[in-house]
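Q: give me the fold of what follows.
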Amino acid sequence: MSDLSLTILAETASDALPIERLHQRTFGPGRFVLSAYRLREHVDHLLDLSFTARIGTLLVGSVRQLPICIGDTPALLLGPLTVEPPFRSRGVGRALLDRALKDAKAKGHRLVLLVGDEAYYSRVGFKPVPKGRAIMPGPVDYNRLLVAELVEGAFTDVSGAVRPDWSMAK
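A: Reported below is the predicted structural model:
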């Protein structure tokens, strides 16, 4: 990252359209059928826990987190995390993840769930969800369902359907 002057900032409402365009370029239209998008249809992401990565004024990455429940336990769903292709493998995604998890923990959140690549996300503490412990809406590859405990032992007795946290719905 030494050759980039990267700035990580909390997402603002004015970032919505540039982020949507970034998602279109990096994920395409197929993203809407994914189970994580089923959750995003019902509750907004939290701007204070969602971040942009910029080099100067150029948006090069984004990560969002939204409030969910696993059974009756509050948690966050991280994603999507995306970085413009020319800036991948340069630490942008890691910087976004580090900030998102640090701020979530600082604000009292205990668990973060995501659907993603274990080899990538395990570097920041994500582990596979044991089979049957969390049930996602719609189709999901349960081998890619991961959880990070922001507080040790926070996932120990948690199980159930993953749903939007309606108490946080807008």
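Q: please make it C-alpha for all contacts and neighbour counts, starting now.
A: Fine.
Q: longest strand in this protein, please.
A: Criterion DSSP state E: the longest strand present in the chain is strand 58-70.
Q: name the helices or strands packed onto the helix or strand following that strand?
A: The helix or strand immediately downstream of strand 58-70 is strand 73-83, counting by DSSP states H and E. Where contact means 3 or more C-alpha pairs under 8 Å, 6 or more residues apart in numbering; DSSP states H and E, strand 73-83 is packed against helix 16-27, strand 58-70, helix 92-106, strand 111-115.
Q: let's see this one next, to set against the first:
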Amino acid sequence: MELARETDADGPEVEALLDTCFAPGRRALSSYRLREGVPPARNLCLVARASGGEVAAAVRYWPVRVGTHDAMLLGPIAVHPTRQGEGLGAWIMGASLDRAAVAGVKRILLVGDAPYYGRFGFRRLDGVIMPPPTNPERVLGLWDWDGVAGEVVRAT
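A: You can find the predicted model right below:
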């Protein structure tokens, strides 16, 4: 497995992977409204390619604002269904978090399952409000969220 930073050329393959994993209706999710018209943080977006060259997993990050604070919205993260259960999700997640730490990212936000993401250190964020309809129980954060509250909005 080869891990590399996502490039523009990877975009169509990553989008196909995301459609496979989440269906095209994924774009109706509230987190996608935060991504519209905002380029991803390419230095943090990763793809894992299998020995045959195909994209087996991918993770993306997007800049957002919470009140007066900058944050990175992690997601989507996807592993091709034929490769699930091999640890690729945890591997690409760990690599992307390491990259974010080195880049000086202060806080990461995602919408997901606390039992899964808790093993990476994510915790529920009280007072951080994602656009509706988002279950507040699924709004999770990592690193410096002390005193950060408010609505999550698109980075400008």
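Q: TM between them?
A: The TM-score (TM-score structural alignment, normalised by the length of the second structure) is 0.96; 155 aligned residues with a C-alpha RMSD of 1.0 Å.
Q: picking up where we left off before, so which bit of the second structure is the longest strand of the first structure matched to?
A: The aligned range for strand 58-70 of the first structure in the second structure is 54-66, by TM-score structural alignment.
Q: try stretch 135-147 of the first structure
A: Going by TM-score structural alignment: stretch 135-147 of the first structure matches residues 129-141.
Q: what sits against A134 of the first structure?
A: Contacts for A134 of the first structure were tallied using C-alpha atoms under 8 Å, 6 or more residues apart in numbering; they are 70-71, 159-162.
Q: farthest pair in those residues?
A: In terms of C-alpha to C-alpha, the contacts of A134 of the first structure reach their longest pairwise distance at S159 and V162, which sit 8.7 Å apart.
Q: more neighbours, these two?
A: The residue with more neighbours, out of S159 of the first structure and V162, is V162; 23 against 18, by other C-alpha atoms under 10 Å.
Q: and that one, helix, strand or coil?
A: strand (DSSP: H, G, I helix; E, B strand; the rest coil).
Q: spit out the contact partners of the aligned partner of it in the second structure.
A: Using TM-score structural alignment, the equivalent of V162 of the first structure in the second structure is V152. By C-alpha under 8 Å, 6+ apart, the contact set of V152 of the second structure is 64-67, 128-131.
Q: one more time with 10 Å, if that's ok
A: Counting by C-alpha atoms under 10 Å, 6 or more residues apart in numbering, V152 of the second structure touches 31, 34, 64-67, 69-71, 73, 109, 128-131.
Q: what residues does the match of stretch 135-147 of the first structure touch?
A: In this structure, residues lying in contact with stretch 129-141 of the second structure by C-alpha under 10 Å, 6+ apart are 29-34, 66, 71-74, 107-114, 117-118, 121-128, 149-153.
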